[in-house]
Each structure stands twice: as C-alpha cells, then as structure tokens.
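*Asks:* Following is a predicted model, sequence given first.
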Amino acid sequence: MTEFSQYVPEFVSDSDREAFAKGQYGERIGWGHSPAVIVVDITNQFTQDEYALGSSATTESLLDANERLLNAARQAELPIFYTRGPSDEEIAHVAMELRKGGEAYEVGDANEICEDLEPRDDEIVIEKTKPSAFFDTHLAGMLTHHDIDTAIVTGVSTSGCVRATVVDASSHNFRTIVPAECVADRATASHEMALFEMQMKYADILPTDEVVGEVRTLS
C-alpha cells in the first residue's frame, strides 16, 4: 500500500487516504531531464489589495518563494513562461461576460504581471482567456520546441488556474512539479484540497527548497 509521504492535509481522513492508496495514487512522478517554469497569473489583480480578487497578505510569501525559484531557474538558464489575462479591454470584457454573466470589467493594469516578479525580455508572457495556460494557447508547442519534459508550475489560484494548468500539463505528458509555497489561493481549504488532489493524480507537490535545490544542480 502506498505510503503518503507527500502533501496530505490534516483534514484528509484515514479512509480517504486508504481509498487513494488502494489505487496506488500519490506515488512520486519524479523529474525528467529538461524542466521549464510556468508562472500562472501572478498579476496585480491577485496580489494587490485594491482589487476584488487580490490579497497582499495571502501572496506576500508566494512572491518571495517565486523570486527564489526564478533566480535559480535563470541561473540554470531554464525557459520561463508567464501567463496573464488578456490586456485587450474588449477581449477581457467578453471573457468576463461569459464567465460571470455580464458583469462590468475594466482591465486597466489588473492583468499586468506584478512588479516584484517582472519578466525579463527573453521570457515569454502568454495571454489566456480560460483557466488553463494550455487552452487555446501555443504553450504546449513552445515547450515541445524547447524539448521540455518537466513543467514546474507556480502561481494563483491553486484550486483554479494552477490546477487547470497542472491537469493539462499532465494530459500533454509533461512530468509536473508544483512547489508548495509558490502557489496560493484565497481560501485555505481550497488551497489545501487542490494540492492534495494534484498530488494524488497529476503532479509532485514538493517543498520549494527542494525544487530550488534540484534546479540549482542544473546550472
């Protein structure tokens, strides 16, 4: 029976653990030979208090963890991809209408990558209109172009766009790593359960220090 040595929240019952263990879920996937980093939607609207979806208290440690990971990834010369919502007002409004039933939506600088993690000139920013970084974008093709076999996924929110991206990364046969401190959600329960589900089915949930250490070996 599988030993649950990875990410398991305290509120997950013994019977639930046994159910996953019976199907041999939660076993470690491991690293490939060529990783890339995908930073999902760490934008102003999720990190700044003035936005309805934003919380600086929630994301302060997230930004610090991502900065450490990105510094290591850049030193190792790994490909780095960012995602954000559309910058075009009309496209963003249509996307919000479809999602929220016609609520007014002004983009402004909401979908800009937060200043603390500003992409470098050689790092690609992908605009998306759906939760997954892969849906209706060229991300999968770009990863294949770079011979990537391992996707390190960070960002917000854990239960939303991060989880959707992780599921699609797995569906595209990429080994998928999620540094636990590099993702965040507005609700603790959603965050914890999303990490657990991803660990059981789609990804390795690892301490950020372990991921940073692995990335540094590549340089």
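*Replies:* Received it, and whenever you're ready, just let me know what you need.

*Asks:* use CA for all of it now, contacts and neighbours both
*Replies:* Will do.

*Asks:* residue closest to the middle of the chain?
*Replies:* Averaging the C-alpha coordinates of the chain gives a centre point, and the residue nearest to it by Cα atoms, centre = their mean is residue 154 (3.2 Å).

*Asks:* For it, which residues are in contact?
*Replies:* When contacts are counted by Cα atoms under 8 Å, 6 or more residues apart in numbering, residue 154 is found next to 37, 38, 39, 40, 66, 162, 178, 179, 182, 183.

*Asks:* Go ahead and list the helix or strand containing the third one.
*Replies:* Read it as residue 39. Using DSSP states H and E, residue 39 sits within strand 35-40.

*Asks:* In addition, the following structure is provided for comparison:
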Amino acid sequence: MKPALVIIDMQLWFFRNEARRVKLPELILSINELIDVAKEKNIPIYQVLTIHKNDKSTWNIVMKKHNFVALLEGSKESELLPEIKFDNTQEVIVKTRQSTFIRTYFEEKLMEQNIDTLILGGVFTHGCVGRTAVDAYERDFNVILAREASFSHIKNQEEAMFQVIEEEQEQSILTNEEIKKLLMSI
C-alpha cells in the first residue's frame, strides 16, 4: 500500500452557516491528527481547494445560471481554514468541480508518486469528498474515507454516499484510530 492523505475543501466559505459549522472543532482536530500521522510516516499530503476565476471561465453551470459568485481567487472565503495544519511539504491542488480529478493534474501527480490508496477527509461527504472517492475508485485507486475527518450537514445524502463507497465499491470507511493503526503497520 502506498497511500496519500487528501484533505478536501477545508475553506472558510464551506462553513458559512451554523448547520455547516456544527462539528467544525471536532473535524479540525480529526484532520490535524491525520496530518500529524501522515507527516510522521512521510505520506504525501494534498490540500484540495475549490477556487474560481473572476472572469467566470471556471464557473460551473449553476454558478453561471444564477450568477452565483463564490470561492473567487484571492477572496478570504477561498482560503484554507487557519486552524488546519499546513506547511510547504503539502501540495495544494486547485479544483473547480466537485471531484478532485476533474480538470486537474491530480491523477498524474498520484501516478508519478506510485500512490495506490487515497485517505480522504474534508467536506462535504455527500459532495466533493464523496465524488472524489467515486472517481478515485473509477481510476483504480483504493479509497479509505476517514469517517471522523469528513463531514456532511445533509445526513441522508451522507448515508447514501457511505453506502456507495462501502457496499457498491467495497471501499473502506474507517475511524482515525483504525487509519492510524493501518498506517503504523506500513
């Protein structure tokens, strides 16, 4: 197993209301715990950020349809949460769609490093994290969804994504303790 830790969309904008912040302190602690373990084991860490261009060239269909401005380059809302442990050993992947694989060089980076397993965390389990998990599976990467280090404020959609990942794709959803134990064995 050659894993990478992938943290998705831990940006200010995604926590803009109380329903989205309900588990934020625990989420940050869980993500930082996995970052510490990955650093200790010299496992590559990717911080994935959704960032759009002001000229609308990267906007998705819904953004264009409703002229919905969000996560623009240089905006405060697009910044990584300051509580997330980040340093220059972590690579930033900028995406403009829900899956980290769409319109990025992410797959090529993983293949260059011979990565075969992605440990995924961040927000939202029903959205960007889940869609990255599905696309990783479709590209023949093993997926470990970090249950405590990912979150969704839409619980029924999160449960549906858990079912797809675990039952249909036969991938893993593990606690931080299970992930740490697994990583310490490699």
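*Replies:* Perfect, thanks for sending it. These figures come from a predicted structure and were not determined experimentally.

*Asks:* Turn the contacts of residue 154 of structure 1 into JSON lines, including neighbour count and distance to residue 86 of structure 1.
*Replies:* Putting the contacts of residue 154 of structure 1 into JSON lines (neighbours: other Cα atoms under 10 Å; distance: Cα to Cα, whole Å) gives the following:
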{"residue": "37", "neighbour count": "22", "distance to residue 86 of structure 1": "20"}
{"residue": "38", "neighbour count": "24", "distance to residue 86 of structure 1": "17"}
{"residue": "39", "neighbour count": "26", "distance to residue 86 of structure 1": "15"}
{"residue": "40", "neighbour count": "27", "distance to residue 86 of structure 1": "13"}
{"residue": "66", "neighbour count": "23", "distance to residue 86 of structure 1": "22"}
{"residue": "162", "neighbour count": "29", "distance to residue 86 of structure 1": "17"}
{"residue": "178", "neighbour count": "29", "distance to residue 86 of structure 1": "24"}
{"residue": "179", "neighbour count": "23", "distance to residue 86 of structure 1": "26"}
{"residue": "182", "neighbour count": "25", "distance to residue 86 of structure 1": "23"}
{"residue": "183", "neighbour count": "26", "distance to residue 86 of structure 1": "21"}
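
*Asks:* Closest one of these to residue 87 of structure 1?
*Replies:* residue 40 (15.2 Å; Cα to Cα).

*Asks:* what's near enough to touch the counterpart of that closest one in structure 2?
*Replies:* Using TM-score structural alignment as the criterion, residue 40 of structure 1 maps onto residue 8 of structure 2. With contacts defined as Cα under 8 Å, 6+ apart, the neighbours of residue 8 of structure 2 are 47, 48, 49, 120, 121, 122, 123, 128, 129.

*Asks:* which position in structure 2 aligns with residue 102 of structure 1?
*Replies:* Pairing criterion TM-score structural alignment: the partner of residue 102 of structure 1 within structure 2 is identified as residue 66.

*Asks:* Residue 149 of structure 1 too?
*Replies:* Using TM-score structural alignment as the criterion, the counterpart of residue 149 of structure 1 in structure 2 is residue 116.

*Asks:* quick one: that match from residue 136 of structure 2, how far?
*Replies:* Per Cα to Cα, to the nearest Å, residue 116 of structure 2 is found 10 Å from residue 136 of structure 2.

*Asks:* and what of residue 78 of structure 2?
*Replies:* Residue 78 of structure 2 is 24 Å from residue 136 of structure 2, where distance means Cα to Cα.

*Asks:* which residues in structure 1 form helices?
*Replies:* Shown for structure 1, the helices assigned by DSSP state H span residues 14-22, 44-47, 56-75, 89-100, 139-145, 163-171, 188-201, 208-217.

*Asks:* Point out the other helices and strands that the second one packs with.
*Replies:* Spelled out, it's helix 44-47 of structure 1. Using 3 or more Cα pairs under 8 Å, 6 or more residues apart in numbering; DSSP states H and E as the contact criterion, the neighbours of helix 44-47 of structure 1 among helices and strands are helix 56-75.

*Asks:* Try it again at 10 Å.
*Replies:* The criterion is 3 or more Cα pairs under 10 Å, 6 or more residues apart in numbering; DSSP states H and E, and the helices and strands that helix 44-47 of structure 1 contacts are helix 56-75, strand 150-156.
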